[in-house]
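Asks: Next one to model:
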Amino acid sequence: MIIRCALILRIAAEDAGLPVRDLVADKRDEPTALARHRAFYLARTLRADLSLPQIGRHMGGRDHTTVLHGVRRIAERVVNDTDGEARRMERLRARLVLAASMDVPTNDLVSALDAAIEAAEFRLAAVREARAKIAEGF
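Replies: Just a heads-up that it's a prediction; the model follows:
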């Protein structure tokens, strides 16, 4: 399964409440730049087959040094868990994997993915509870 850069841009834009056109435009306001940097980071971590210049071309014709700056910025936020960045990136990754594997119309994508993530988190909680009971010996 290949996660396309267009899907990465769409998921990053939806997460930030922005249109994709803002992420590929020359806008430099903080929310737009942060969403764009998240898209760079996701593309770099999920698409090892793409070079920095290729990612830049897919995401509005950005220079490879701009992509590298964005990747490093988000990597630092993930390591330091600034504003819950590690959890956010895991959620975005999960959304991307689900979206790439599902055939869902664009306008239903966010709600379908949210429902799938919620169901997975519920199942995970049940598994953890069962594991704890087994560890306690019932």
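Asks: C-alpha only now, for contacts and for neighbours.
Replies: Noted.
Asks: Which positions within the longest helix seen in the chain qualify as buried?
Replies: Ordering each helix of the chain by length in residues (DSSP state H) puts helix 106-136 first. Within helix 106-136, the residues that count as buried by 16 or more other CA atoms under 10 Å are 109-110, 112-113, 117.
Asks: any idea how far stretch 41-61 is from the chain center?
Replies: 13 Å (CA atoms, centre = their mean, to the nearest Å).
Asks: Could I get the full set of helices for this structure?
Replies: 5-16, 20-24, 30-46, 52-58, 64-80, 85-101, 106-136.
Asks: ok, residues contacting the second one?
Replies: This points to helix 20-24. Contacts with helix 20-24, where a contact means CA atoms under 8 Å, 6 or more residues apart in numbering, come from 9-10, 13-14, 32-33, 35-36, 59-61.
Asks: let's go with 7 Å and repeat that
Replies: Outside of helix 20-24, the residues within contact range by CA atoms under 7 Å, 6 or more residues apart in numbering are 9-10, 13, 32, 36, 59-60.
Asks: this one next, for a side-by-side:
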Amino acid sequence: LEGALIRTMAYISISGLSMTVENIAPVIDPPSEQVEVTPDTVMLAVAETLNVSVDDMKGSSRRREVSSARQLGMYLVRQHTGLSLPKIGEVFGGKDHTTVLYSCDKISKQLTKNPELNRTIKQVNDRLSLSSASA
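Replies: So this is what the prediction gives:
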């Protein structure tokens, strides 16, 4: 339930639409022909959008561009998949579930303050839509 609310708020924030049943219906009840997004496709889309490597995102680098990409990747994997925090941590190179939780919370808080982050998320989601359509 919390995930659905977060997805809805992010969608409304990114799209700039008002919160009506018609506008949020695709988020709450996506079309059945939609291809499932995997953690690997999310990581690849984030890596391509932010010009970092997937290996860097799975690694332990603390460089700002890498850690920001990793945090965004964790947030989007959580949004797009049903994986638990520990599973997301495993996908990102064995990170602890608390690291995943911190990353998701940090991105969620930045969504309201950072329009550039909203644009980046839209770019990643657009890449995911394109890759899903070609799958």
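Asks: Could you report the distance from the spatially most central residue of the first structure to Arg131 of the first structure?
Replies: Of all residues in the first structure, the one closest to the mean position by CA atoms, centre = their mean is Leu92, 2.9 Å from it. Distance, Leu92 of the first structure to Arg131 of the first structure, by CA to CA, to the nearest Å: 27 Å.
Asks: gap between the counterpart of Phe92 of the second structure in the first structure and Arg4 of the first structure?
Replies: In the first structure, Phe92 of the second structure lines up with Met59, judged by TM-score structural alignment. According to CA to CA, Met59 of the first structure and Arg4 of the first structure sit 11 Å apart.
Asks: And those two? Which one has more around it.
Replies: Neighbours were counted for Met59 of the first structure and for Arg4 using other CA atoms under 10 Å; Met59 has more, 23 against 14.
Asks: Just give the nearest non-adjacent residue to the more buried one, would you?
Replies: Leaving aside its sequence neighbours, Met59 of the first structure sits nearest to Val24 (CA to CA, 6 or more residues apart in numbering; 5.7 Å).
Asks: so what corresponds to that neighbour in the second structure?
Replies: By TM-score structural alignment, Val24 of the first structure lines up with Lys58.
Asks: What of Ile74 of the first structure?
Replies: Residue pairing (TM-score structural alignment): Ile74 of the first structure is matched to Ile107 of the second structure.
Asks: now do Val110 of the first structure
Replies: Using TM-score structural alignment to pair residues, one finds that Val110 of the first structure aligns to nothing in the second structure.
Asks: what does stretch 118-133 of the second structure rub up against?
Replies: Contacts for stretch 118-133 of the second structure (CA under 7 Å, 6+ apart): 14, 35, 42, 45-46, 49, 111.
Asks: nearest to Ser134 of the second structure, of the residues you listed?
Replies: Distance to Ser134 of the second structure, by CA to CA, is smallest for Val35 among the contacts of stretch 118-133 of the second structure, at 9.5 Å.
Asks: gap between the nearest residue to that closest one once chain neighbours are set aside and Glu48 of the second structure?
Replies: Here the nearest residue to Val35 of the second structure in space, its sequence neighbours aside, is Ser132; by CA to CA, 6+ apart that works out to 5.4 Å. Ser132 of the second structure sits at a distance of 15 Å from Glu48 of the second structure (criterion: CA to CA).
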